[in-house]
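Participant: show me the folded form of this:
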Amino acid sequence: MTADVLQVEERGAVTWLTMNRPERLNALDPALTDALRHYFEGLNARSTARVVVLQGAGRAFCAGLDIKDTTAQDGGARGVEEMLEKQKSIRDIMLAMRRCPQPIISVVQGAASGGGFALALASDIRLATPDARMNAAFIRIGLSACDVGVSYFLPRMVGSSVAAEYLLTGRFMEAQRAYGLGLVSRVAPLADLQADAQSLAEDMLNATPVALRLTKDALGLAIDAPSMEAVIALEDRNQVLCTQTGDFREGMQAFLEKRAPRYTGR
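Facilitator: Now for the predicted structure:
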């Protein structure tokens, strides 16, 4: 089932994940939810994947929770404890995406609504097609717009006023506005974005494995750091740790010799 709803293609150290429910705009049913959570929770520093690219099959990235799935409609009948576990099963995907050491690039095509919006926001880099449309759809179906990490990510990325505009209304954010706000890095046709994603991933692989992991880690922590001094202390830690690896010496030598580095992860 996992192979059906989530395709995993390894291209060397870059793994391409494709949500594969195009007939439902890749909406999150229990099978896809479980597949995404298990994949991201399984990533660690020893994984063969060093960079992950996330995309959706067909004409959409992810339309959010599949509300036609019967388990998504009977919240009142299921009780608090059962619904809390269901909620955690989804939100844990975003937590795992932020905690895993691999940078994540999302290629957002068409709709990224609700949980799909959260998946895009939990990624490190977002690329969007011209028809990409993102929204906090939760508020349009009787729920709070503050869900599965959206109210954490969005104000930090676009500011509190813009975040309130989209969270309080559930309006769609079009690709060009997302680009203007810095929420996405590029707007282009799908084939171009897929090539861009591969190129970005390959550039990331020019970093040593430990340097890439520590950079993602520090970027995430810096957002909530209490002071500049705390961030600089974290940067100091990263640099000293990096210098203790054989890969650091290989990277320096490769730079001086004007050749591609050969990292071993040590």
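
Participant: contacts and neighbour counts: CA atoms only from here.
Facilitator: Noted.

Participant: count the neighbours of residue 92 for me.
Facilitator: Neighbour count of residue 92, defined by other Cα atoms under 10 Å: 20.

Participant: buried residues in the helix or strand encompassing it, which are they?
Facilitator: According to DSSP states H and E, residue 92 maps onto helix 80-99. Using 16 or more other Cα atoms under 10 Å as the test for burial, helix 80-99 gives 83, 90-99.

Participant: now those residues as TSV including distance to residue 44?
Facilitator: Output for those, formatted as TSV (distance: Cα to Cα, whole Å):
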residue	distance to residue 44
83	29
90	20
91	19
92	16
93	15
94	15
95	14
96	10
97	11
98	12
99	9
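
Participant: and these, which is closest to residue 175?
Facilitator: residue 94 (21.9 Å; Cα to Cα).

Participant: picking up where we left off before, which SSE is immediately downstream of the helix holding residue 92?
Facilitator: For helix 80-99, the following helix or strand on the C-terminal side (DSSP H and E) is strand 104-108.

Participant: can you give me the end-to-end distance of stretch 199-211?
Facilitator: Length of stretch 199-211, first residue to last, Cα to Cα, to the nearest Å: 19 Å.

Participant: what lies in contact with it?
Facilitator: 13-14, 50-52, 212, 238, 242, 247-248, 251, 260-261, 263, 265 (Cα atoms under 8 Å, 6 or more residues apart in numbering).

Participant: please give the structure of this sequence too, so both can be compared:
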Amino acid sequence: RNKMDFAEIIYEKKDRVATVTMNRPAKMNAWTPKMGAEMRTAMLDAERDPSVGAIIVTGAGRAYCAGADMGALSRIAAGMASARAAEAPDEWLSAQRVDYRTSYSWPLALDTPVIGAINGACVGLGFTTCLYQDIRIASDNARMGLIFTQRGLAIEHGSSWMLPRIVGLARAMELAVTGRLVDANEALEMGLVSRVVPQDKLMATAREIASGIANKCSPLGVAQAKKMIYQHLFTDLATSVRDDDASMVMMTRSEDFKEGVKAFMEKRAPKFTGR
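Facilitator: Predicted coordinates for the structure are as follows:
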């Protein structure tokens, strides 16, 4: 089944790549609990689909995501609602390490790599969620920032942990306390995104990266590489060496490794199965 019905996102699967598009363009894709839940449903569908090797997340229209819907924020400010989203209980999530078992950090636990294609304003909660993607690329008209201190708020949902690990301590502190937005080129310079391309090339570039991963790389290898890197943000070097080596031993016993070597010897593209 290629099409699922969603109200606030568009979900497509094609050529081993799943694309999740936040789809509230009139509201600059402002985040609602419904949109968040739909994104999670779509991304977990992609994770469980063996024919999907990478996920792209982007926004419809001129914005990526302009943050939490102001209607919801107004209700919180008026004391009518809680700011904290309930942690979504499900079997997949409860099997993950506790750090990934939260409302926004869960993409770190996906085996499938997530590529953020930041097509415009990426602010507040939009910015927070993109920190939990594996690769971020931006169009030349992207604008990114936390903004919270300019709204009487501070920092949320583990950005205080992720952001320094992505851009370094001094830059993270500066972005957090000023709340200012950076343009695509400054985001590139600080390592917040790994590539900037013209707006009309953004999705083609994202698909090229996603397709390269999905079609040229071992799904097992990709999942292990991602797992090792995130897991070792919590550990020491000796543990990382031991875990990497145990992972490598496991990989050498895999069908993907045998196929990788065989394909190289036969000078052809490998056909990986993820086993």
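
Participant: so what does the helix holding residue 92 of the first structure touch, helix or strand wise?
Facilitator: helix 30-41, helix 115-122 (3 or more Cα pairs under 8 Å, 6 or more residues apart in numbering; DSSP states H and E).

Participant: how far away is the most centrally placed residue in the second structure from residue 117 of the second structure?
Facilitator: Closest residue to the average C-alpha location of the second structure: residue 133 at 2.0 Å, with Cα atoms, centre = their mean. Distance from residue 133 of the second structure to residue 117 of the second structure, counting by Cα to Cα: 10 Å.

Participant: how far off helix 115-122 does the helix holding residue 92 of the first structure point, in degrees?
Facilitator: 30 degrees (axes from the mean of the first three to the mean of the last three Cα atoms, to 10 degrees).

Participant: can you list contacts of helix 80-99 of the first structure?
Facilitator: Contacts of helix 80-99 of the first structure (Cα under 8 Å, 6+ apart): 33-34, 36-37, 40-41, 75, 104, 118-119, 122-123, 148-149, 217, 220.

Participant: out of these, who's the most crowded?
Facilitator: Result: residue 118 is most packed of those (other Cα under 10 Å), 27 neighbours.

Participant: what residue of the second structure takes the place of that residue?
Facilitator: Mapped onto the second structure by TM-score structural alignment, residue 118 of the first structure lines up with residue 128.

Participant: ok, now residue 99 of the first structure?
Facilitator: By TM-score structural alignment, residue 99 of the first structure lines up with residue 109.

Participant: and its match, how far from residue 242 of the second structure?
Facilitator: Residue 109 of the second structure is 20 Å from residue 242 of the second structure, by Cα to Cα.

Participant: again with residue 164 of the second structure
Facilitator: Taken as Cα to Cα, the span from residue 164 of the second structure to residue 242 of the second structure is 26 Å.

Participant: ok, those two, which is more surrounded?
Facilitator: Neighbour count, other Cα under 10 Å: between residue 164 of the second structure and residue 242, residue 164 has more, with 14 against 11.

Participant: what about that one, which SS state?
Facilitator: With DSSP: H, G, I helix; E, B strand; the rest coil as the basis, residue 164 of the second structure sits in helix.

Participant: show the contacting residues for the residue nearest to the centre of the second structure.
Facilitator: Residues 107-108, 113-116 are the ones in contact with residue 133 of the second structure under the rule Cα under 8 Å, 6+ apart.

Participant: repeat that for 10 Å
Facilitator: Counting by Cα atoms under 10 Å, 6 or more residues apart in numbering, residue 133 of the second structure touches 55-57, 105-108, 113-116.

Participant: show me the subset of the residues you listed that the first structure keeps too.
Facilitator: Contacts conserved in the first structure for those, counting by both residues aligned by TM-score structural alignment, their matches' Cα atoms under 10 Å: 55-57, 107-108, 113-116.

Participant: now the closest residue in space to residue 45 of the first structure that isn't next to it in sequence: how far from residue 220 of the first structure?
Facilitator: Spatial nearest neighbour of residue 45 of the first structure, excluding adjacent residues (Cα to Cα, 6 or more residues apart in numbering): residue 101 at 6.3 Å. Residue 101 of the first structure sits 11 Å away from residue 220 of the first structure, going by Cα to Cα.

Participant: okay, and the common contacts of these two?
Facilitator: Joint contacts of residue 101 of the first structure and residue 220 (Cα under 10 Å, 6+ apart) are residue 214.

Participant: and residue 35 of the second structure, what pairs with it in the first structure?
Facilitator: Under TM-score structural alignment, residue 35 of the second structure pairs with residue 32 in the first structure.

Participant: ok, its match touching residue 24?
Facilitator: No - look at residue 32 of the first structure against residue 24 with Cα atoms under 10 Å: they stay out of range, at 11.4 Å.

Participant: between these two, which has more neighbouring residues?
Facilitator: residue 32 (22 against 16).

Participant: now do the more buried one against residue 21 of the first structure, distance only.
Facilitator: Counting by Cα to Cα - residue 32 of the first structure and residue 21 of the first structure are separated by 8 Å.

Participant: joint contacts of those two?
Facilitator: With Cα under 10 Å, 6+ apart as the test, residue 32 of the first structure and residue 21 both reach 4-6.

Participant: ok, and the most crowded of the residues you listed?
Facilitator: residue 6 leads those on contacts (other Cα under 10 Å) with 24 neighbours.

Participant: show me what it aligns to in the second structure.
Facilitator: In the second structure, residue 6 of the first structure lands on residue 9 (TM-score structural alignment).
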